[in-house]
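> Fold the stuff below for me.
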Amino acid sequence: MTARLAAWLARGATLALLAVLLARPAWLQPLLAPFAENGAPAIYDRASLLDLTLAHLATVAVSSALGTAIAVAAGIAVTRPAGAAFLPVARSVVNIGQTFPPVAVLALAVPAVGFGLKPVLIALVLYGLLPVFESTLAGLDDVPRDVVDAARGMGMSGWQQLTSVELPLALPVILNGVRLAAVINLGTATIGSTVAARGLGDVIIAGLQTANTAFVLQGGVIVGLLAVVVSDWIGVVGAVLVARVGGRPPVGGD
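Predicted structure coming up:
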């Protein structure tokens, strides 16, 4: 009970600090003023921090959704008998996506699709494939073979086995990969400001350009708090989903 109370207090404190940073940043001016030198403003006021945060979250949500769809589909495909031969190729592709610097992806994507949101989405989708792909493989591989055999013995088709048995049982592991990919993308999305995509990178880059550490701290702290909140939210939603699908019999039945 004490641990649960501590967790809820930590969540409340995180949300409260995030709310102050976004809605009432002036309240924190005394804390940030020492980091703004030569009379520079301590509070970022070139745009609404709330608007930038919402734009940042929208970019992460879209890229994470696209990356999850691609990675889960690829993971399913290479775990089927017909696609098993493509596993090394698929793994190499997602590994390249993770190891290739997002800045380099932006540099290659901008000439093809222009400035703005599109090159950022390409970079984030590629960067977020690996955690979801590997968690999909691990989750499906951990499904007990006797359960799959029982489903097959009951006359289930391959699609029914996948959707009614394998994916529900693999869901907790897959969600861990989705959570990791979303947190990675939250931090990586800050580079989008270098190609004119709106987000919290605007605050950080403005601070770097003007040597204003106060701006850098504001952007960095907001991104860090968002990572905590989003990770926690995905965990809560995931627990609800797992409880629902886990409530069904693993093989057939109502």
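
> For the rest of this, base every contact and every neighbour count on C-alpha atoms.
Will do.

> secondary structure class for residue 94?
helix (DSSP: H, G, I helix; E, B strand; the rest coil).

> Make sure it is actually in contact with residue 130.
Yes: in this structure residue 94 lies within contact range of residue 130 using C-alpha atoms under 8 Å: 5.1 Å.

> and stretch 93-111, how far from the chain's centre?
Mean-position distance between stretch 93-111 and its chain equals 17 Å (C-alpha atoms, centre = their mean, to the nearest Å).

> Here is the second sequence; please produce its structure so I can put it next to the first one:
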Amino acid sequence: MKSNTLNRKNPLLSIHSFLMMAFIYIPVIVIIVYSFNDSRLSMSWEGFTFDWYLSLLDNRNVMEALKNSLIIALTSTIVSTVLGTMAAIAMRKLMSKSKGAIAGLLYMPIVVPDIIMGLSLLVLFSQLGLDLGKTTVIIAHITFSISYVYVIVSSRMANMGNQLEEAASDLGATQWETFRYVVLPSIWPGVIAGALIAFTLSIDDFLISFFVAGPNSSTLPIYIYSSVKRGISPEINALCTIMILVSVALIILAQWLLNRGNREEKKTSMLPF
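The predicted structure follows:
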């Protein structure tokens, strides 16, 4: 009787979930809808148009911010993916008592508020005498992206056994050959998913970039923030819509890769050997 009562849907919980989803997604839907508004005034609807998306291509400031964002995101993604994957592999083999403390340090960039991280990096760069620009933004993005790559790759490696690595070692494979032919094929969904998440975080980051960016290294989020202070235009809505769609697509792709890797691992574990 109690089991049936617990399994019965509570209408209040359903209403609460619906209101929460509406609170989160209605503003996003409004931005997307008004990016197709034929009026320059965001508060009045005068028809459907794609002109604001086309005008973005003629906006030199947007193209410059897009170029900066892509350079920063691609560079930080490559470096953070390599370092995060190496950290996950090293932590898996580490048998020291300080393993928990080291893992806690790797989780810190995820837990620390962005404003604290941005301010601390700004102080560090000023103490080192580094001029603010693309280089400092890339270093900052690598700093917080490594943690996300480490978490995703570590979760992927948590389900790996040591049997295949030990078998490869017994057959005379070197550590590099074992990594290339045994470990990497097993963890590649996590590595690619981590890279996609790192790229998405870098493209979308505003707060940390705002602290460490120089005058000629404005990214798309910084450009949107500076433009909104002068008023919200349909061009900004169009730019936000593109960023939303790209971010959602990358997150869905990362989740699909992780799910596919988990399915392949389950099939492998069911083989009779």
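
> Residue 94 and residue 130 of structure 1 - which one has more neighbours?
Regarding residue 94 of structure 1 and residue 130, a neighbour count based on other C-alpha atoms under 10 Å identifies residue 130 as having more, with 28 against 22.

> Need the counterpart of that one in structure 2.
With TM-score structural alignment as the criterion, the equivalent of residue 130 of structure 1 in structure 2 is residue 147.

> what does residue 153 of structure 1 align to in structure 2?
Residue correspondence, TM-score structural alignment: residue 153 of structure 1 in this structure matches residue 170 in structure 2.

> quick one: that match from residue 176 of structure 2, how far?
For residue 170 of structure 2, the distance to residue 176 of structure 2 equals 14 Å [C-alpha to C-alpha, to the nearest Å].

> With residue 195 of structure 2 instead?
On the measure of C-alpha to C-alpha, residue 195 of structure 2 and residue 176 of structure 2 end up 22 Å apart.

> Looking at the two, which one has more neighbours?
residue 195 (30 against 10).

> would that one count as being in a strand?
No: using three-state DSSP, the assignment for residue 195 of structure 2 is helix, not a strand.

> Can you name the residues that contact the corresponding residue of structure 1 for it?
Mapped onto structure 1 by TM-score structural alignment, residue 195 of structure 2 lines up with residue 178. For residue 178 of structure 1, the contact set (C-alpha atoms under 8 Å, 6 or more residues apart in numbering) comprises 64, 68, 131-132.

> of the residues you listed, which stay in contact in structure 2?
Among those, the contacts conserved in structure 2 (both residues aligned by TM-score structural alignment, their matches' C-alpha atoms under 8 Å) are 64, 68, 132.

> From the residues you listed, which land in helices?
Secondary structure from DSSP state H places 64, 68, 132 of those in helices.

> want to throw those residues into JSON lines with distance to residue 174 of structure 1 and neighbour count?
Shown next, in JSON lines, are these (distance: C-alpha to C-alpha, whole Å; neighbours: other C-alpha atoms under 10 Å):
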{"residue": "64", "distance to residue 174 of structure 1": "13", "neighbour count": "28"}
{"residue": "68", "distance to residue 174 of structure 1": "9", "neighbour count": "26"}
{"residue": "132", "distance to residue 174 of structure 1": "6", "neighbour count": "30"}
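
> Dump these into JSON lines; add distance to residue 4 of structure 1 as well.
Listed next are those as JSON lines, based on distance: C-alpha to C-alpha, whole Å:
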{"residue": "64", "distance to residue 4 of structure 1": "29"}
{"residue": "68", "distance to residue 4 of structure 1": "30"}
{"residue": "132", "distance to residue 4 of structure 1": "29"}
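
> Sort out which one of the residues you listed lies nearest residue 108 of structure 1 for me.
residue 64 (20.6 Å; C-alpha to C-alpha).

> Longest helix of structure 2, counting residues only.
Longest helix in structure 2, counting residues (DSSP H): helix 234-269.

> What residues of that helix count as buried?
Using 16 or more other C-alpha atoms under 10 Å as the test for burial, helix 234-269 of structure 2 gives 234-241, 243, 247, 250-251, 253-255, 257-258, 261-262, 265.

> What is it packed up against?
Packing partners of helix 234-269 of structure 2 (3 or more C-alpha pairs under 8 Å, 6 or more residues apart in numbering; DSSP states H and E): helix 11-34, helix 51-57, helix 184-204, helix 220-228.

> want to throw these into JSON lines with distance to residue 112 of structure 2?
Output for those, formatted as JSON lines (distance: least, C-alpha to C-alpha, whole Å):
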{"stretch": "helix 11-34", "distance to residue 112 of structure 2": "23"}
{"stretch": "helix 51-57", "distance to residue 112 of structure 2": "35"}
{"stretch": "helix 184-204", "distance to residue 112 of structure 2": "15"}
{"stretch": "helix 220-228", "distance to residue 112 of structure 2": "21"}
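
> one step back: distance of the match of residue 153 of structure 1 from residue 89 of structure 2?
According to C-alpha to C-alpha, residue 170 of structure 2 stands 20 Å off from residue 89 of structure 2.

> Trace residue 184 of structure 2 over to structure 1, please.
Aligned partner of residue 184 of structure 2 by TM-score structural alignment: residue 167.

> Identify the residues contacting that match.
residue 140.

> 10 Å - rerun?
Counting by C-alpha atoms under 10 Å, 6 or more residues apart in numbering, residue 167 of structure 1 makes contact with 76, 136, 139-140, 143, 161, 173-174, 245.

> Just the ones of those residues in strands?
Per DSSP state E, strands hold no members of those.

> before we move on, back to that, between residue 170 and residue 89 of structure 2, which is the more surrounded one?
Shown here are residue 170 of structure 2 and residue 89; by other C-alpha under 10 Å, residue 89 has more neighbours (17 against 10).

> which residue lines up with the more buried one in structure 1?
Applying TM-score structural alignment, one finds that residue 89 of structure 2 aligns to residue 76 in structure 1.

> and the gap between that match and residue 194 of structure 1?
In this view, residue 76 of structure 1 and residue 194 of structure 1 are 35 Å apart by C-alpha to C-alpha.

> Also residue 216 of structure 1?
15 Å.

> quick one: contacts for the residue nearest to residue 192 of structure 2 when sequence neighbours are not counted?
Distances taken as C-alpha to C-alpha, 6 or more residues apart in numbering put residue 254 closest to residue 192 of structure 2, at 7.2 Å, once the chain neighbours are dropped. Going by C-alpha under 10 Å, 6+ apart, residue 254 of structure 2 touches 189-197, 248, 260.

> from the residues you listed, which is closest to residue 38 of structure 2?
Nearest to residue 38 of structure 2 among the contacts of residue 254 of structure 2, with distances taken as C-alpha to C-alpha, is residue 248, at 25.6 Å.

> Enumerate every residue touching that closest one.
Residues near residue 248 of structure 2 by C-alpha under 10 Å, 6+ apart: 200, 242, 254.
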